[in-house]
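Novice: Just the structure for this:
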Amino acid sequence: MSFVTHAATASQHGIAMHGSLKYPADFSHFDYTNPDAPKGGQLREAAIGTFDSLNPFIIKGTVAEGTGLLYDSLLARAYDEPFSLYGLLAKQLRVAEDRSWIEFDIRSEARFSDGKPVRAQDVVFTFETLLDKGSPFFKSYYGDIKQVTALSERSVRFEFNATINRELPLIVGEVPILPQHYWADRDFSTPSLEIPTGSGPYRIARIDPGRTVVYERRGDYWGTDLPVNRGRHNFDIRQYDYYRDSTVALEAFKAGEYDFRAEYSSKAWATGYTGAPFEDGRILKEEIEHGNPRGMQGFVMNTRRDLFADARVRQALTLAFDFEWTNRNLFYGAYTRSNSYFSNSDMAATELPTKAELDILEPLRDQLPAEVFTQVYQAPSTDGSGRNRQQLRQALRLLQQAGWRLDNGRLVNSQGTPFHFEILLVQKEFERVASPFIRNLERLGISADIRIVDVSQYINRLRQFDFDMVVSSFGQSSSPGNEQRDYWHSQSADRVGSRNLIGISNPAIDQLVELLIAAPDREQLVLRARALDRALQWNHYIIPHYHISAWRIAYWNRYRHPEISPTHDLGLDTWWATP
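Specialist: Coordinates of the predicted model:
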């Protein structure tokens, strides 16, 4: 059968999720790269915490930063399109009209870092290994793969269980390809600091376990002049140095210990980037606007805990977070409140559902909160004075409706058990966000503690869902799809290591997730994302935080970047060092 379809289906140089490709078959480079960018120099960055593994594909261990530099995938993404991929390891591809299968032809020149050729069997090995021994995420993300077959030494075919999953032919093209020969006598499931063999533009030159990892650009890298790579991977050295916390890391940056920093703290951005290196231009600051959906960040409640099982309780806790006061007093007014799980995009539900969207929601009416159909969700707001009595009175009414009562200033349930929980943090900076929230909770008779743990402990506790509340975020792309199962679907609620931190097990949301994955075109993708957005909003799973739609970056003035920035990525791999 494969030979018939092979002959009947034209080969192509790339694939788009919806619509057509921006770049033709003979394109020379992406518009946001400088094909004449000089090679050389080094770029040093900071990481927080520690690492004890160089294997990013398993659930065990804390992986080092930058391991993605070691591997190539069959296809490479264009970051100025919503979701389009072009040939990298694969020279060309063929895909069924109904997307029930896809075939890739691997370039004859493609080589691993030890000089051995990349073969179709390596692709088969990669997927079999990830599904069998990799992180549990892979079984969910690639669950609709029926079979991966090597048709020849350099041709591989994927067949899928469902034809409605239009994204799957693309996401299999993004997987880093592993060398079968390297792993033949090694245990893939065990964390290791042994330097692995890859196929990408860099190899590891040196590690200082837990402190530093250094990548060097391969002089023998086979893919330097491919259209998808031209103007990228310009630094001879990429280095990550580990610091105890971000405060120490910022001071190290200002002292010249490393070169580039992306800033996520508005306070640090407003007050910490001062001094001689900024005044005399040795360090540059930039804010680069982007078109990425901002997803959702917030206080995440673990609904596996009885304490957070009632949506009225979750809504009440949301009323206790005073964003306006927090933004004014802690963030210098830098942030916008997040109301949507698809903020900063056309997929955000910001108006009442249209008829087309109601057609999606109506079959689920009995399983969804009534507000989904009648109201536009807006996170609670205050006047910013810090005296949010109206919101707290409303919160107390909801808590009383859920069976809680005040007893000598403490909120207790029918058994007299106090309302108490712990907020687990890994970034000390969030303590100043959580502390005012806790003070408001105290006015409701609720007690909460903050516990700050190291990175390794934090990762392990999240993997096991061993927390009451955490601060977390759920990032979104311009083309959401299979990853939504790992965020919200019942099948991931109890799967160790999943991103369903909330513990959502809701049949209506399951159906909306599957509908989103099966969207036949961009119009339906947007409608179905909005429908899912409403269901998540009105179940009050998260206490929404805030977002900003720009990269805040600082770097020493020996680096340059192209004039055109990619819409959907910072594009750091397109930068270069000046002499």
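Novice: For the rest of this, base every contact and every neighbour count on C-alpha atoms.
Specialist: Noted.
Novice: helix, strand or coil for Glu45?
Specialist: Put simply, Glu45 is strand when judged by DSSP: H, G, I helix; E, B strand; the rest coil.
Novice: Before we compare anything, build this one as well:
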Amino acid sequence: MRIFKFSNDCASRGRGTVLGLVLAGVAAMPLASRAEGVPAPTEGLAMYGEPALKPGFQSLPYVNPDAPKGGTIRLGEPGSFDSLKPWVLKGNPVQPLSFQPNLVVETLMMRSLDEAFTLYCLLCESVQTDDARSYVEFTLRPEARFSDGSPVTVEDVIWSLETLGTKGHPRYLGTWARVAKVESPGPGRVRLTFTAPDRELPLLMGMRPILKKAQWQGQDFSQSGLTPPIGSGPYVVGEVDPGRRITFQRNPDYWAKDLPITRGLNNFDTVRYDYFADSNAMFEAFKAGEIDVWREQNAARWARDFSFAAVTDGRVIKEEIAHQRPSGMIGLVMNTRNPIFADWRVREAMIDAFNFRFINNTLTGGEDARITSYFDNSPLAAGAGPATGAVLDLLKPFAADLPPGTLEGYALPEGSDRPLDRKAIRGGLKLLEEAGWTVQDGLLKNQDGKPFAFEIVLNQTGSAMRSSSEVQQMVSIYVEALRNLGMQVQVTTLDSAQYVERVNNYRFDMTWYERALSLSPGNEQTLYWGSEGVTEPGTRNLMGVASPAVDAVIAALLQARDDAGFKAAVQALDRVLTVGRYVIPVSFQRASRMAVSASLAHPKRLPVYGDWPGWMPDAWWQKPQ
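Specialist: All right, here's what the predicted structure looks like:
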């Protein structure tokens, strides 16, 4: 049962009852009279250890605190949008509001991209929690204001948390279920008590968007819409041309422009996003000088296709931005809700048939390494060879139900330089036969004579990490190999809105998959591959993982009290997911390839996460004329 309480301070400002809840006056306890042993409020909170930045810091380490203000940055996105509400499941939301943190709508705390997972106060002036992290309490900055000049209040915070947790996108629901009580113990203070201690929950609550309650009252919040949100962030929504363009204008009266946490950020007067039919059209617009930034995912194109005039005469600069973050997972995901993909032997055969070596050489020049696990390129990766030590201890109770290779070690097939990897095809046919599928009259069928037929659903606009043409080329080569196994494959390409609707409701057999992962995985892992996500629409568990071992190791990483226990739990999770054979992985970049207008600049000091949401355009600026 959740109990919501507001102090007399809230009522005295004429805000009345909220969501049918009773206001309760609770006298504020002065800080000086807090009981001995109660942790003191701080300005920062880290998942493990102490924040790197000490009180009194002047700016984030990867920004230029003296960056000039002004100018316009023009960015591009493939696809379309029909909603300015990224906090609900319905609609196709505009990307900047989804992935540019604190652009328009701010959070209580703000992430540093130079630490695995550390937050510093933004809307709040201090945060407090106990050693067990059974609760978190935020004290709001009295000067915090929405763009219309109204104050950000305790009531706005509590309403936002409760509304997102009950009517918002499914990504918010699981976390909110762990909140037992939210209340205001005094003026400007919000306290959340959790159903059980959880090291990450205080940070997750600090990252929830804080909306202006008065704007949304009397509306069905779960519906999508094009009403510009009133936020407290440095930008306000400007011109909106649904599906084609959106601009954000810097608010000259931004309340936090002089805070150390924001110093050197939010430098452009205007941030403009143009939408294009696909990534090919977007690249042509970049070459023509209509947008200022291009991220190239293909190593072959990076070497081959950047000799156009703007590059040769210096108007466009090529850069490679190094990072230390995990590879994440990119590739083709199999939906195990479809019975034909429920057997690991079938999924292994599907992986064997994908001749990565040939595809990588053909499409990208073979420059980028293949993803070998979900946390590849980081200390959190499971690594090669058998499980040992604490990782083995975590997985042993589930040994009987784990796919072969989980404890012993697993490696992806080597592939062939030729289009058809005959060795892999033979191995795949053997696995399929063991799973009950044999070639009959040239077609792969089960013992009931039902053919092995499935659909690959693709987004015609491509994705954040791959162009639509590159994905389609990969799939075309792959489908030819699958036909050698006797499979019947249909490829369906949809517009963005149709694609989002089908994927949100898991109405696909196989689709393109991209899952970025951080150096500090936490509660979001339940959303990505927890058992509850098998039937709940809109989760990120596209493959339909329902594994007691996965649920157990996620619980272990959430309960870990030190770095060693946390690392072992993540490595165990990485091992179970990889050997689960849910995704056919492709390549990843150890550095982001960016071509940018020579008029733009960024600090030389790069954050640990590199080119990550919160860095570009946030820390960039336009060079003075």
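Novice: what's the TM-score here?
Specialist: Once superposed, the chains reach a TM-score of 0.97 (TM-score structural alignment, normalised by the length of the first structure), with 577 aligned residues with a CA RMSD of 1.5 Å.
Novice: what do we get in the first structure for Trp176 of the second structure?
Specialist: The equivalent of Trp176 of the second structure in the first structure is Tyr142 (alignment by TM-score structural alignment).
Novice: tell me the contacts of that match?
Specialist: Neighbour list for Tyr142 of the first structure: 131, 168, 172 [criterion: CA atoms under 8 Å, 6 or more residues apart in numbering].
Novice: just Ile106 of the first structure next, same as before
Specialist: If a contact means CA under 8 Å, 6+ apart, then Ile106 of the first structure has 74, 89-92, 118-120, 154-155 as its contacts.
Novice: out of those residues, which is most surrounded?
Specialist: Greatest neighbour count in these, by other CA atoms under 10 Å, goes to Leu89: 29 neighbours.
Novice: my guess is that residue meets Arg111, correct?
Specialist: No. Applying CA atoms under 8 Å, one finds Leu89 of the first structure not in contact with Arg111, separated by 9.1 Å.
Novice: quick revisit: mind listing which of the contacts of Ile106 of the first structure are in helices?
Specialist: Ala120 (DSSP state H).
Novice: I'd like the contacts of Ile106 of the first structure written out as JSON lines, with distance to His561 of the first structure added.
Specialist: Shown next, in JSON lines, are these (distance: CA to CA, whole Å):
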{"residue": "Leu74", "distance to His561 of the first structure": "26"}
{"residue": "Leu89", "distance to His561 of the first structure": "26"}
{"residue": "Ala90", "distance to His561 of the first structure": "28"}
{"residue": "Lys91", "distance to His561 of the first structure": "28"}
{"residue": "Gln92", "distance to His561 of the first structure": "30"}
{"residue": "Val118", "distance to His561 of the first structure": "32"}
{"residue": "Arg119", "distance to His561 of the first structure": "35"}
{"residue": "Ala120", "distance to His561 of the first structure": "36"}
{"residue": "Arg154", "distance to His561 of the first structure": "36"}
{"residue": "Ser155", "distance to His561 of the first structure": "37"}
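Novice: Which residue, other than its chain neighbours, is closest to the residue nearest to the spatial centre of the first structure?
Specialist: Nearest to the mean C-alpha position of the first structure, counting by CA atoms, centre = their mean, stands Gly475 at 4.4 Å. Sequence neighbours aside, Gly295 is the residue nearest to Gly475 of the first structure in space, at 4.6 Å (criterion: CA to CA, 6 or more residues apart in numbering).
Novice: give me the number of residues near the aligned partner of Ala110 of the first structure in the second structure?
Specialist: Using TM-score structural alignment, the partner of Ala110 of the first structure in the second structure is Ala144. Per other CA under 10 Å, the neighbour tally for Ala144 of the second structure reads 21.
Novice: Ala144 of the second structure contacts Val154, doesn't it?
Specialist: No. The pair Ala144 of the second structure / Val154 is not scored as a contact, 11.1 Å apart, by CA under 8 Å.
Novice: gap between the residue lying farthest from the centre of the first structure and Glu324 of the first structure?
Specialist: Distance to the chain centre peaks in the first structure at Asn408, reaching 44.3 Å (criterion: CA atoms, centre = their mean). Using CA to CA, to the nearest Å, Asn408 of the first structure is found at 30 Å from Glu324 of the first structure.
Novice: next one: Ser140 of the first structure
Specialist: Separation of Ser140 of the first structure from Glu324 of the first structure (CA to CA): 38 Å.
Novice: Tell me the residues of the second structure aligned with the longest helix anywhere in the first structure.
Specialist: Ranked by residue count under DSSP H, the longest helix found in the first structure is helix 522-538. On the basis of TM-score structural alignment, helix 522-538 of the first structure is assigned to residues 563-579 in the second structure.
Novice: Mind reading off the mean deviation between the matching stretch and the first structure?
Specialist: Taken over the aligned residues, the distance from stretch 563-579 of the second structure to the first structure averages 1.2 Å (mean CA distance after the TM-score superposition for the first structure).
Novice: Buried residues, that stretch. List them.
Specialist: Buried positions in stretch 563-579 of the second structure, judged by neighbour count with 16 or more other CA atoms under 10 Å: 565-579.
Novice: Same check on stretch 188-203 of the first structure?
Specialist: Neighbour-count burial for stretch 188-203 of the first structure flags 188-189, 191-192, 196-203 (criterion: 16+ other CA under 10 Å).
Novice: all strands for the stretch 251-400 of the first structure, in order.
Specialist: 260-262, 283-289, 296-301, 336-337 (DSSP state E, counting those that start in this stretch).
Novice: Among those, which comes closest to Gln394 of the first structure?
Specialist: Among these, the nearest to Gln394 of the first structure by CA to CA is strand 296-301 (19.4 Å).
Novice: The closest one corresponds to what range in the second structure?
Specialist: Mapping strand 296-301 of the first structure onto the second structure (TM-score structural alignment) gives residues 329-334.
Novice: Show me the contact partners of that stretch.
Specialist: By CA under 8 Å, 6+ apart, the surrounding residues in contact with stretch 329-334 of the second structure are 341, 347, 371, 373-375, 509-517, 542-543, 582-588.
Novice: now stretch 498-509 of the second structure, how far from the chain's geometric center?
Specialist: Centre-to-centre, stretch 498-509 of the second structure and its host chain are 18 Å apart (CA atoms, centre = their mean, to the nearest Å).
Novice: for stretch 340-348 of the first structure, same thing?
Specialist: Between the centre of stretch 340-348 of the first structure and the centre of its chain there are 15 Å (CA atoms, centre = their mean).
Novice: Would you mark the buried spots in it?
Specialist: 340-345, 347-348.
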